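Participant: Got a predicted structure plus its sequence, pasted below:
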Amino acid sequence: MTEEALASRIEALGLGPFREEIIESAEACLSVTTSRDESRPCEIGSSKIGGDPDLPADLEWPRASENSLHFIAQFKLSELPPIASTSLPSVGMLYFFYDMNGQHWGFDPEDGEGHRVLYSECETGLSRRLPPDDIANDDAVLECHLQVAKSFSLPSDPPSGVSFEGDQAQWDAYFELTEGSHQLLGLPSEIQNPMELECQLASNGLYVGDASGYQDIRAKALEEGATDWRLLFQMDSDDDAGIMWGDGGMIYYWIRKQDLAAKRFEKSWLILQCY
C-alpha cells in the first residue's frame, strides 16, 4: 500500500478530518499475503509460509526441551522489498518456528523455549528438510506461496490529536483501518494489550501472567528497556495455511532493536494474543 492508497482508504472510511495525523503516525512495514496452490510447490529457497523448510546442511532443526518445534515460515531476504529504517540483513534466509502443540502465550519466562527464529547467510545450497519424527503431518502449517509488498502499519489506538468523542462509527472505521494480517516489521496489529513491556519482563525472567511480575522489585529497573522491542513478524490465523491461533488470534515475534541490528535472532520473544 502506498501513502496515496492509505490516504484514499482513510477518506473512504470517513476519517478524512484526521488524515494528516493518521498518516504521520504510520510506520513502514511489509505486508505478507498467502495463496495456496497444491499443484505448484514453492521453489526451494523461496519465501513461504508452512510446508517443510529449506535449510542449509549445518542448520539443526530447533527443539524445545521435550519436543521439536513446528516450522512456521521462511523469508528469502534478498527478495524482500526494501523499506526505510529496516535493520533486516539484505541477504540470507530467516526461519520462524513455534511449538504449535504447546501454543505458549509468552507471559511465562519458560515460554522462551516454545519458539525460535533462525538466520542463515546462505540463500543457495539449501535442501527441503522433512520434519523430525515427533511432528505429525496433521500438525503442519500448509504450504502457501507469499506475496510481500511495501505497506504501512498504524498504531492500534488513535494517534495523538485524534479524538472520536464517542463516535462509534469512527471508532469502528479506525479499527477496520488498522486491522492487520501477516506482516514483517512495522507496528503490530494488537488484539489485546501492548506487548513491549511483556516481552521485556518475561524475557528477563519475570512471570507476567498476573500482576506479580509487574509488581516485582526488579520490574522498575527493566521497564525502560521495553522501548527497545520491535515487531519482527506477526502471523495471523489463516484458512489457506490451515491454522488458527487460539480463538482467531495472532502470534507475534518480537526482537530488541540492538539484537536485530546484530543479527541475534535467537534472542527473539513470542507473544500469542487472541479474541
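Facilitator: Perfect, thanks for sending it.

Participant: contacts, neighbours, all on C-alpha from now
Facilitator: Fine.

Participant: Just give me the neighbour total for the nearest residue to Q200 once chain neighbours are set aside.
Facilitator: Leaving out its chain neighbours, the residue that sits closest to Q200 by C-alpha to C-alpha, 6 or more residues apart in numbering is A226, at 5.3 Å. Look at A226: counted by other C-alpha atoms under 10 Å, it has 16 neighbours.

Participant: hold the first one in mind and look at this next one:
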Amino acid sequence: MCAERQEKRQEPLRNMSKALPRTRDALRASLGDEDLPAEIVERLAAQALPALLLTTAALGENRPLPGASRLGGTPDLPPGMGWPMRPPYPDAERRAAGHRKDARRLLEDSRKPRSWMTPEQGVMFSQERMAKADATERPFPLAFFGQFDLAALSAIEGFDPLLPNTGRLLVFYDFWEQPEDFTPEAAVGWRVIWDDSPRDLLTPAAVPMDLETISSDDWTTIFAPALISAVPVVTPIPMSERGWDAFDLKDEDLREVYGDWLSQFGTPDEDGGENHQLGGFPRPLQNGLQATSQLASHGIYCGNGDAWKTPEAQALLKEAGAWRLLLQVGVDLNAGMRGPGAYYVIIRNEDLAARRFERARVTYQCD
C-alpha cells in the first residue's frame, strides 16, 4: 500500500516528461533515433495502439450539458438509477481488524517523543481509521471518478472502435478504502457503468452524506468537476504487456534502451503530465496489471508468490493477454486528484464486445 494520504498530504510531482507521439510516424521517427535495430523499431511501431489523450480544464461557474465528459463533480444519472453503493466487503472482518490495529498504532505513535504527529492529530487519525473500519462492514457509497461521453468521443480519431459509440461510461471507486487488485473480494469496491439513456432524461445526482462526512479541505472523496477534452495519440507497448514480442526481454541492453525511451513520456502520476487515456496501452507504475486481474477475477488471491505457481493459476495466465485498457486516470489538479498513483480500468476483450462493463476491474497502482 502506498503512503497514507490521510495522514500526510502529498505534494504534486513536477512534470519533466515529453508529450506522447500524436501519430504512428512520429512514434517511429522517435524510436529511430534510438540505438535499436530497424526491424525492432518497425515491430514496436506496428504494435503501438491509438488512444485518446484526455486533458482537463476547470469547470468554472457554468455546468456543462447533461452527460458531458468530465472528471469529478457529480454524475448525470437517468431516472431510477441511484448513486452506486458497494455492499459490505466479503472480507470485512479482515479489513476492519487491520484498520483498527492501525488506529491503535497511530494513537500510540502520536504520544511518543519526536513523533511526526501531535497527540491531537493522533486522535484524529485514529478516529478516521476506526470510521473506515466500520465502513467496510456496511454498505457505503463509491466515490465518483468521472463520466465519459462516448458519443462525442467516438467522433475523434483514435477512439477505440470496440467501445460503444453511444451513451456514457461512468466510473465509481472506493477511494477511501483503495481495495487491493490482488484480492478477489475487492471487486465490490468499484463500479463501471455503460449508460445509454437519452440525454434529456439525465439529471445530476446529489452527493451522498457519507462521502460528505469523510471529506475535508485536506483530503476528500468528492472531486471538483473538470471538463474533458480529447486528442489522438499513439501509445507505445510497455514491456510488461502480455503480448510483448518485439525483442527478447533477457537482452539487458535492448531493455535499457527501450526503457529509457519509454521513460521520457513520464508516468500518469505527474503534476501536469499527460495522465489520462481512453483506450490504448497503459503506462503502468507496476507490473502484472493483466495477470493479477486475470487471477483475481477468477477468485484466486494472488498477493503472494505461491498463488502464481499453482496449476490453476498457470492455466489461467495463458489468457491474461485478453485484458485491455479501457481507461487510465492519473493525477489531476483541476479535479483535485493529487495522487500519489494512478487508476487503470481494464476489461477482457470478450466482455467489452458483449458490453459487460460490470466485469471491468479498477486497479490502483503507485510507485
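Facilitator: Thanks, I have it. These numbers come from a predicted model, not from an experiment.

Participant: OK, contacts around the residue nearest to Q200 of structure 1?
Facilitator: Counting by C-alpha atoms under 8 Å, 6 or more residues apart in numbering, A226 of structure 1 touches E196, L197, C199, Q200.

Participant: Top of the residues you listed by number of neighbours, please.
Facilitator: C199 (28 neighbours).

Participant: what about the residue mapped onto that one from structure 2, distance to A151 of structure 2?
Facilitator: C199 of structure 1 maps onto S293 in structure 2, with residues paired by TM-score structural alignment. Distance of S293 of structure 2 to A151 of structure 2, computed by C-alpha to C-alpha, to the nearest Å: 28 Å.

Participant: next one: R255 of structure 2
Facilitator: Between R255 of structure 2 and A151 of structure 2 the distance is 39 Å, computed by C-alpha to C-alpha.

Participant: Over to R100 of structure 2?
Facilitator: Taken as C-alpha to C-alpha, the span from R100 of structure 2 to A151 of structure 2 is 45 Å.

Participant: neighbour count winner among those two?
Facilitator: Taking other C-alpha under 10 Å, R100 of structure 2 and A151 do not tie; R100 has more neighbours (20 against 16).

Participant: And the more buried one, what's its match in structure 1?
Facilitator: So, by TM-score structural alignment, R100 of structure 2 is left unmatched.

Participant: Name the helix or strand for R100 of structure 2, please.
Facilitator: helix 92-110 (DSSP states H and E).

Participant: just checking, next helix/strand downstream of that helix?
Facilitator: Toward the C-terminus, helix 92-110 of structure 2 is succeeded by helix 119-136 as the next helix or strand (DSSP H and E).

Participant: can you pull the buried residues of that next one?
Facilitator: By 16 or more other C-alpha atoms under 10 Å, the buried positions in helix 119-136 of structure 2 come out as 119, 122-136.

Participant: Show me what D259 of structure 1 aligns to in structure 2.
Facilitator: Using TM-score structural alignment, D259 of structure 1 lines up with D351 in structure 2.

Participant: Distance-wise, check its match relative to L53 of structure 2.
Facilitator: From D351 of structure 2 across to L53 of structure 2, the span is 23 Å (C-alpha to C-alpha).

Participant: Those two: who's more crowded?
Facilitator: Between D351 of structure 2 and L53, counting by other C-alpha under 10 Å, L53 is the more crowded of the two (25 against 15).

Participant: and the more buried one, that's in a strand?
Facilitator: Yes: L53 of structure 2 sits within a strand when classified using DSSP: H, G, I helix; E, B strand; the rest coil.

Participant: Show me what it lines up with in structure 1.
Facilitator: In structure 1, the residue equivalent to L53 of structure 2 is S31, according to TM-score structural alignment.

Participant: Show the contacting residues for that match.
Facilitator: S31 of structure 1 sits next to V148, A149, K150, S151, S181, H182, Q183, L184 when contact means C-alpha under 8 Å, 6+ apart.

Participant: The same query, at a cut-off of 10 Å, please.
Facilitator: Taking C-alpha atoms under 10 Å, 6 or more residues apart in numbering as the contact definition, S31 of structure 1 lies against 1, 146-153, 180-186, 233-234.
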